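Chemist: Sequence plus predicted model, see below.
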Amino acid sequence: MSFEMKPEIKTVLEKIEFVDRYKVLSEQFRGNPNDINDRLEDFDIEKVNEIFKNLGYDVAFDSKEKFFKVGVVDNSPNYMI
C-alpha cells in the first residue's frame, strides 16, 4: 500500500527535523532484545487491555507474536491512526 504524505505536513516534519530527532530518541531508548533482564516479565494481559481502553485506545493482544496492537478509536474524517 502506497502512502503519500500531505506536502504541508511533510514540510513541518522536515522543519522540526523529525527524522533526526526520532533517530536520537530511538537510539537512546533502544533495548537489547537478547538481554533477558531488559524484558517485561510477567504482566496481566487483561489489566494491560483495561489500561489502554481507559486511555481511549482500541487494543488487541496477539498471543502468537506476544504483541499488543493498539489504535486510536476515532471516527474523524480528517485522519486515521
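Modeler: In hand now; what should we look at?

Chemist: C-alpha from now on. contacts and neighbour counts both.
Modeler: OK.

Chemist: Between the two ends of stretch 67-81, what distance do you get?
Modeler: Start-to-end span of stretch 67-81 (Cα to Cα, to the nearest Å) is 18 Å.

Chemist: same thing with stretch 52-60?
Modeler: 10 Å.

Chemist: and it, which residues are buried?
Modeler: 52, 57, 58, 59, 60 (16 or more other Cα atoms under 10 Å).

Chemist: in which helix or strand would I find the residue nearest the centre of the chain?
Modeler: Centrality entry for the chain: nearest residue to the mean C-alpha point is residue 70, 7.2 Å, by Cα atoms, centre = their mean. Assigned by DSSP states H and E, residue 70 belongs to strand 67-72.

Chemist: this is the other structure I want to compare:
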Amino acid sequence: MLDKDIVFVLMNIKFIERYKEIAKKYLFNANESFENYDSDEVQSIINDLGYEVSFNKKEKFFRIIESYSPYRFQFNISLKYGAAEFIWSVWKDSELKMGGTWGILKEQLDGLENDKVRKPIFRNYEELKEILADAFSIYEDFKREYSAI
C-alpha cells in the first residue's frame, strides 16, 4: 500500500495519465525493438539529459541516485528486449517510503490490475532519448512535489 503523501503527489502530477501517454506514443511491435543497444551510448544519453548514472552489468540496468536531505531518490531503468521499464524508490531518512516499477505504482494507485500499461518500445537511440526525457520530466515533477510536503 502506498503512503498517503506518495498517492497525493502521484495523483497531483497526473502520473498515470503521463505514463499511459508515453506507453501509447511508443507502442510498437516487440520485433521492431532495439535490443542490441550499447550501454555506454545509453549512459551518454542519460548524462546529456543531466543525470549521473551507473550501469549494473550483472543485472543490466541503469541507476540514478540523488540525495536531498532527508530524501534519497533512486531511479532504475531497465531496457531489456528494447522496452523501457522504470523503477522508483524513495527513502525519507532511512525509511523506505515507496519502491516499485511504474506498472506496480499505477496498479496501486488505481487498483486496476487488468488495465496494464505496456512498456514503451524504442527502435533507436533517438526514440530512447525521447522516452527518457519524458520519464525524467515526470521524475522531476515527482521529486519537486514530494520534497515540498
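Modeler: Everything's here; your move. These figures come from a predicted structure and were not determined experimentally.

Chemist: just to revisit the earlier point, for the strand holding residue 70 of structure 1, give me every contacting residue.
Modeler: 52, 56, 57, 58, 59, 60, 61, 62, 81 (Cα atoms under 8 Å, 6 or more residues apart in numbering).

Chemist: Now with 6 Å, please.
Modeler: 57, 58, 59, 60, 61, 81 (Cα atoms under 6 Å, 6 or more residues apart in numbering).

Chemist: and which of the residues you listed is nearest residue 34 of structure 1?
Modeler: residue 61 (22.2 Å; Cα to Cα).

Chemist: Surely residue 91 of structure 2 is in a strand?
Modeler: Yes - the assignment for residue 91 of structure 2 is a strand, going by DSSP: H, G, I helix; E, B strand; the rest coil.

Chemist: Could you pull up the residues touching it?
Modeler: 71, 72, 97.

Chemist: How about residue 98 of structure 2?
Modeler: Residue 98 of structure 2 neighbours (Cα under 6 Å, 6+ apart): 89, 90.

Chemist: That one: helix or strand, and which one exactly?
Modeler: Using DSSP H and E, residue 98 of structure 2 falls in strand 95-101.

Chemist: List the buried residues in that strand.
Modeler: Judged by neighbour count using 16+ other Cα under 10 Å, the buried positions of strand 95-101 of structure 2 are 98, 99, 101.

Chemist: just to revisit the earlier point, any chance of the contacts of strand 67-72 of structure 1 in JSON lines, with distance to residue 8 of structure 1 and secondary structure too?
Modeler: Converted to JSON lines, the contacts of strand 67-72 of structure 1 look like this (distance: Cα to Cα, whole Å; DSSP: H, G, I helix; E, B strand; the rest coil):
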{"residue": "57", "distance to residue 8 of structure 1": "27", "secondary structure": "strand"}
{"residue": "58", "distance to residue 8 of structure 1": "29", "secondary structure": "strand"}
{"residue": "59", "distance to residue 8 of structure 1": "31", "secondary structure": "strand"}
{"residue": "60", "distance to residue 8 of structure 1": "33", "secondary structure": "strand"}
{"residue": "61", "distance to residue 8 of structure 1": "35", "secondary structure": "strand"}
{"residue": "81", "distance to residue 8 of structure 1": "18", "secondary structure": "coil"}
